[in-house]
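> Fold the stuff below for me.
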Amino acid sequence: MSGIRQQPQAPTVLRQLAGGERIDLHVHDDHQIVYAAAGVVSVATKQGTWVGPATRAIWIPARTPHEHRAYGDTALHLVGLPVNPLGLATPAVLSVHPLLRELIIAYTDDPADDSAERRRLRAVLLDQLKLSTQQAALRLPAAQDTRLAALCAILDRTPADSRPLAALGSAVGASERTLSRLFRAEFAMTFPQWRTQLRLHHALVLLAEGHPVTTVAHLCGWSTPSAFIDTYKQTFTTTPGRHHP
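Below you'll find the predicted structure:
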């Protein structure tokens, strides 16, 4: 895997990242939990990009090449795990309830500590992790078909573009029927489902960068701020203003 930094162990550490800062492509032999207690972090693999707010963590299986990017000032908590308590072989988005959040924060506070107390903390963290549920992943898959990739690039640049699939198809040289088939075949999503995922991805980034909710709703293509808030709440079980005033 040329160009990929090898790390035998996945680190357990708190890293403070500035907005826009990256952790370059790397791979490790351990599994890892990635959690941003503040800010927003994205995790990119060759399969796509995962992102989530402070109510979510991202599971990275061992030997999965990936890279991180921070949006807004980000407190990035990384927990390396030689064991796989979840039995998951692919990246996933996990719910983070208040107790699990505090356990992750406490466990990454002093990684060099090898006390009995910290070992007990780890045991509780693993128990709570097993209770965490997989969430509908805020994932942007990587397109393989060039026409689908071109359409995705258009809307990634301008997520507020509200043109229907037929009009977008004309711009990339594919019929509405062909693109509908490609969305289902490559992404296992319909076009409207994917566009909502894309808009939420951009919304999380803009909120982390300090933009107000009304501005985010407009820039990401929702007709009204209340429509954006409703979609956000359905996805993340909280309102955007709660974590991003």
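
> alpha carbons only for contacts and neighbour counts from here, please
Will do.

> Give me the most central residue, the protein.
Val51 (1.4 Å; C-alpha atoms, centre = their mean).

> Let me see the contact set for it.
Residues in contact with Val51, defined by C-alpha atoms under 8 Å, 6 or more residues apart in numbering, are 40-43, 58, 138-139, 201.

> can you redo those as a markdown table with secondary structure?
Output for these, formatted as a markdown table (DSSP: H, G, I helix; E, B strand; the rest coil):
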| residue | secondary structure |
| --- | --- |
| Val40 | strand |
| Val41 | strand |
| Ser42 | strand |
| Val43 | strand |
| Ile58 | strand |
| Leu138 | coil |
| Arg139 | strand |
| His201 | helix |
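
> any idea which of those has the most stuff around it?
Val41 (34 neighbours; other C-alpha atoms under 10 Å).

> What about the closest residue to that one other than its chain neighbours, how many residues nearby?
Distances taken as C-alpha to C-alpha, 6 or more residues apart in numbering place Ala70 nearest to Val41, at 4.6 Å, with adjacent residues excluded. Other residues near Ala70 come to 25 when the count uses other C-alpha under 10 Å.

> still on that earlier bit, which positions within the strand or helix carrying the residue nearest to the centre of the chain qualify as buried?
Per DSSP states H and E: Val51 is located in strand 48-52. Buried residues in strand 48-52, counted by 16 or more other C-alpha atoms under 10 Å: 49-52.

> Looks like Arg184 contacts Thr190 (just checking).
Yes. With contact defined as C-alpha atoms under 8 Å, Arg184 and Thr190 form a contacting pair (5.8 Å).

> Now do the helices in the protein.
98-107, 116-131, 146-157, 165-172, 176-182, 191-208, 213-220, 225-236, 240-243 (DSSP state H).

> looking at the ones you listed, which is buried most?
Ranked by mean neighbour count, the helices of the chain are led by helix 191-208 with a mean of 21 (mean count of other C-alpha atoms under 10 Å).

> Which strands or helices does it pack on?
Under the contact criterion of 3 or more C-alpha pairs under 8 Å, 6 or more residues apart in numbering; DSSP states H and E, helix 191-208 touches strand 31-45, strand 66-81, strand 139-141, helix 213-220.

> who wins for proximity to Leu25 among those?
Checking those against Leu25 by C-alpha to C-alpha gives strand 66-81 as the closest, at 4.4 Å.

> for comparison, sequence B:
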Amino acid sequence: MRRAPQSHPAPDTGLTARHGPSLTVHRVFRLPLSCPVVSPTRHTWAHRDAPGPSLRPMADRERVEWHYHDVNQLAWPGRGVLRMTTAQGSWVVPPYRAVWLPAGVPHAHQAHGPSELRCLVFPATVNPLRLAGPAVLAVSPLLRELIAALTGPDAPTGRPARTLEQAALDQLRQAPELPLGLPQPRDPRLRDLAALLTADPGDPRTLAELGRAVGAGERTLSRLFRRELGLSFPQWRAQLRLHHALVLLAEGRSVTATATACGYHSPSAFIEAFRHAFGTTPGRHRHDRDAT
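As a prediction, this is how the structure comes out:
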């Protein structure tokens, strides 16, 4: 029996509904970097079969629209950077990170730079970290090699495949969950504020100044950020800037240009923030990305 997708009430996206047992998307969407996170409606969900490990090359800005699976999925960009979006928020995922997507959760993804999407799938009952929702996970070198082997052109079958899948599960049980998601606000005032900063992450305005632009006081907005998103405004803006930085680096911007575009006072301040969040420098990130 097909698992019903989890319900997430949300505004209409205007996307066309797709029906049928599977979904294949070949269109390339050229979306601006400022395109806001939009949530799916029930009319835009498409069920997509995921019978086993998969590898999908993706062109720069190629987007796979809203769909869901009956299985748990571990999505890893073997190269490039991928943006994963659900009704709860978005995650920008470099090759040393992966996203856990529970069965039944509608999601979409978009490539930034030439990328590839490698996925492992597990029955809905198999959840080694007991995660209730989508999560970003650190990916060890061994887990990267296991995913690459299971999704490559010479992927094993039968007992060798099951052995590698079990090893991947063992690695997943040790994978740290990372607080790298960008939550999606629901309050209209927060959504307007988020749209302003998504359009220009380098915007230097304070919360009070942004509040005047969206018609809300600083205290009200600060309280809404904590209540809805579980983050302070500075924490949320820092996450937004880091997400935007990953996208710009994937699309070929220099470290200095990326730091300026994302509102950092200096390249060194950007490098320190990047290292703190991702455990590597922007320069090393670009080198590792290009080497994959």
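
> follow-up on the earlier one: present the buried residues of strand 48-52 of structure 1 as CSV; the columns should include distance to Ile23 of structure 1.
Output for the buried residues of strand 48-52 of structure 1, formatted as CSV (distance: C-alpha to C-alpha, whole Å):
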residue, distance to Ile23 of structure 1
Thr49, 14
Trp50, 15
Val51, 15
Gly52, 17
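
> out of those residues, which one sits closest to Ala208 of structure 1?
Gly52 (10.8 Å).

> and the gap between the counterpart of that closest one in structure 2 and Arg286 of structure 2?
The equivalent of Gly52 of structure 1 in structure 2 is Val93 (alignment by TM-score structural alignment). Counting by C-alpha to C-alpha, to the nearest Å, the separation of Val93 of structure 2 from Arg286 of structure 2 is 13 Å.

> The strand holding Val51 of structure 1: average distance to aligned residues in structure 2?
Superposed on structure 2, strand 48-52 of structure 1 shows a mean distance to its aligned partners of 1.3 Å (mean C-alpha distance after the TM-score superposition for structure 1).

> what's the spacing between that strand and its chain's center?
3 Å (C-alpha atoms, centre = their mean, to the nearest Å).

> how many neighbours does Val83 of structure 1 have?
For Val83 of structure 1, using other C-alpha under 10 Å, the count is 12.

> That one against His31, yeah?
Yes. Counting by C-alpha under 8 Å, Val83 of structure 1 touches His31, with 7.1 Å between them.

> counterpart of stretch 23-32 of structure 1 in structure 2, which residues?
Using TM-score structural alignment, stretch 23-32 of structure 1 pairs with 64-73 in structure 2.

> and what of stretch 114-128 of structure 1?
Stretch 114-128 of structure 1 corresponds to residues 157-171 of structure 2 when matched by TM-score structural alignment.

> Please tell me how far that stretch is from the chain's geometric centre.
So, by C-alpha atoms, centre = their mean, the centroid of stretch 157-171 of structure 2 is 26 Å from its chain's centroid.

> And stretch 115-130 of structure 2, by the same measure?
The answer for stretch 115-130 of structure 2 is 15 Å, by C-alpha atoms, centre = their mean.

> contacts for it?
So stretch 115-130 of structure 2 is contacted by 50-60, 70-82, 102-103, 147-148, 150-151, 169, 172-173 (C-alpha under 8 Å, 6+ apart).

> hmm, which of those residues are the buried ones?
50, 53-55, 58-60, 70-82, 102-103, 147-148, 150-151, 169, 172.

> that older thread, would you format the helices and strands packed on helix 191-208 of structure 1 as TSV with distance to Leu148 of structure 1 included?
Below are these laid out as TSV (distance: least, C-alpha to C-alpha, whole Å):
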stretch	distance to Leu148 of structure 1
strand 31-45	18
strand 66-81	23
strand 139-141	11
helix 213-220	20
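
> So which of the ones you listed is nearest Ala167 of structure 1?
Comparing those by C-alpha to C-alpha, helix 213-220 comes nearest, at 18.7 Å.

> The closest one vs structure 2, average distance?
Mean for helix 213-220 of structure 1 is 0.4 Å (mean C-alpha distance after the TM-score superposition for structure 1).

> what stretch of structure 2 lies opposite that helix in the alignment?
By TM-score structural alignment, helix 213-220 of structure 1 lines up with residues 255-262 in structure 2.

> What separation do you get for the closest residue to Ile23 of structure 1 other than its chain neighbours and Ala136 of structure 1?
The spatial neighbour of Ile23 of structure 1 that comes closest, neighbours along the chain excluded (C-alpha to C-alpha, 6+ apart), is His68 at 5.0 Å. According to C-alpha to C-alpha, His68 of structure 1 stands 20 Å off from Ala136 of structure 1.

> Next: His202 of structure 1.
17 Å.

> what do you get for Gln197 of structure 1?
In terms of C-alpha to C-alpha, Gln197 of structure 1 sits 10 Å off from Ala136 of structure 1.

> OK, contacts around Ala257 of structure 2?
Contacts of Ala257 of structure 2 by C-alpha under 8 Å, 6+ apart: none found.

> do you know how far the match of Gly52 of structure 1 is from Pro123 of structure 2?
23 Å.

> Same question for Leu146 of structure 2.
Counting by C-alpha to C-alpha - Leu146 of structure 2 and Pro123 of structure 2 are separated by 18 Å.
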